[in-house]
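S.K.: The amino acid sequence is not available; the structure is as follows:
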């Protein structure tokens, strides 16, 4: 039953993989490439990719203010890897945040370069045990605000968290065949829309 529409910001990054994960969970997926599409969706995923490139494209196509408005609207948002960096209220070494919606402080490229990418099974609170998590030039969460729930740690670093309608993780859940994390986000969206 495709009772909700989940948008995937389609400017850069692992867009197709997120769309496949959404559809595997029985929800409708929309690749968001223009501002009008933000009005059609019930939740938004900002995918992994390259955060600097993504920010440049967000600015080029005037997405920043509409994304901030989407965050204020109360609709759920899920940032994975670069998407987490864009959602964060503060980023190490940067004076200004990007969207600045989620009360976390992020350090970029915490786990090494591309060639040092790895996969590890994580226990994610409320989501899944033994979840296969792909880390590619991943950030980590250095600090969280008082209303942020830590969902997963790896090597004493916070790698997944939730604050109200905002969800973020350092890794790429869309790059595996395990769709439980996307399912968790879809359930957040359904609850927000009072779908039970």
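M.R.: Cool, the structure landed. None of these values were measured; they are calculated from a predicted model.
S.K.: CA atoms for contacts and neighbours, from now on please.
M.R.: OK.
S.K.: Tell me the helices and strands packed up against the host helix or strand of residue 152.
M.R.: If you go by DSSP states H and E, residue 152 is part of strand 149-154. Where contact means 3 or more Cα pairs under 8 Å, 6 or more residues apart in numbering; DSSP states H and E, strand 149-154 is packed against strand 118-124, strand 157-163.
S.K.: buried sites along the first one?
M.R.: Pointing back at strand 118-124 there. 122, 123, 124 (16 or more other Cα atoms under 10 Å).
S.K.: so the second one sits right up against residue 129, yeah?
M.R.: In this case it means residue 123. Yes - counting by Cα atoms under 8 Å, residue 123 touches residue 129, with 4.1 Å between them.
S.K.: before we move on, which element is the most centrally placed residue in the chain in?
M.R.: In the chain, the residue lying closest to the centroid (Cα atoms, centre = their mean) is residue 79, at 1.4 Å. If you go by DSSP H and E, residue 79 is part of strand 77-80.
S.K.: Which strands or helices does that strand pack on?
M.R.: By 3+ Cα pairs under 8 Å, 6+ apart, strand 77-80 packs against strand 43-46, helix 82-87, strand 166-169.
S.K.: this is the other structure I want to compare:
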């Protein structure tokens, strides 16, 4: 399996280390020519600064071909800023980037970087998983067909209540989360993603997944 990792900016190296540790072949996507250096079985959109990534995607010419890949169903793992790139809507009304994932997000909802935290919670299909949140976007809402795989409890100071919000979601071949699984030391989420990639490859070849 050959996985392309968006490497314009952000925490892409940790994803590469995690995936290669599971036996995947990875390559970094920095220029348009990188997309055509060989087969692409899956994509990773890492954390970082989503506004900077959006700008660089368009300036580099990567935006349209990557969006085409998403629309064709190539599996993607998107974390933190990567989730923002996929989100169909932003609560502040600013235009989406790819807009292929039917969720609404609120940027930097979990506080500043110094307020980062880790919470262990159940992740469907994996079990308890340590979720690291760093200036993370909040998934405010998800369309009915979006599957919620994990939730987190975020304390709402204005209402004095603890409310559950999606922390990881799956829609078609798009796996996205607010947190950073690549910083957990636990490869389970990346193994889950590689299983998605394998299933997609099997289906494209006409074999049972």
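M.R.: That came through, no problem. The model shown is predicted, which means the values in this text are computed figures rather than measured ones.
S.K.: gap between the residue nearest to the centre of structure 1 and residue 196 of structure 1?
M.R.: Residue 79 of structure 1 is 24 Å from residue 196 of structure 1, where distance means Cα to Cα, to the nearest Å.
S.K.: what do you get for residue 106 of structure 1?
M.R.: Counting by Cα to Cα, the gap from residue 106 of structure 1 to residue 196 of structure 1 is 34 Å.
S.K.: what sits up against the lengthiest helix in structure 1?
M.R.: Determined from DSSP state H, the single longest helix within structure 1 is helix 180-192. Contact with helix 180-192 of structure 1 is made by 4, 6, 21-22, 25, 27, 42-43, 75-76, 78, 127-128, 165, 167, 173-174, 196, as judged by Cα atoms under 8 Å, 6 or more residues apart in numbering.
S.K.: Give me the buried subset of those residues.
M.R.: 4, 6, 21-22, 25, 27, 42-43, 75-76, 78, 127, 165, 167, 173-174.
S.K.: before we move on, back to that, quick one: which of the helices and strands packed on strand 149-154 of structure 1 is nearest residue 95 of structure 1?
M.R.: Closest approach to residue 95 of structure 1 among those (Cα to Cα): strand 157-163, 21.9 Å.
S.K.: pretty sure residue 131 of structure 1 contacts residue 176?
M.R.: No - using Cα under 8 Å, residue 131 of structure 1 is not in contact with residue 176; the gap is 9.5 Å.
S.K.: The two: which is more packed in?
M.R.: Neighbours per residue (other Cα atoms under 10 Å) separate residue 131 of structure 1 from residue 176, with residue 131 holding more: 19 against 14.
S.K.: Next up, the contacts around the counterpart of residue 161 of structure 1 in structure 2.
M.R.: Counting by TM-score structural alignment, residue 161 of structure 1 lines up with residue 169 in structure 2. Residues counted as contacts of residue 169 of structure 2 (Cα under 8 Å, 6+ apart) are 146, 147, 148, 149, 150, 175, 176, 177.
S.K.: want to throw those into a markdown table with distance to residue 12 of structure 2?
M.R.: Shown next, in a markdown table, are the contacts of residue 169 of structure 2 (distance: Cα to Cα, whole Å):
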| residue | distance to residue 12 of structure 2 |
| --- | --- |
| 146 | 26 |
| 147 | 25 |
| 148 | 24 |
| 149 | 23 |
| 150 | 22 |
| 175 | 16 |
| 176 | 15 |
| 177 | 15 |
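S.K.: Contact partners for residue 139 of structure 2?
M.R.: Taking Cα under 8 Å, 6+ apart, one finds 103, 104, 105, 106, 165, 166, 167, 178 in contact with residue 139 of structure 2.
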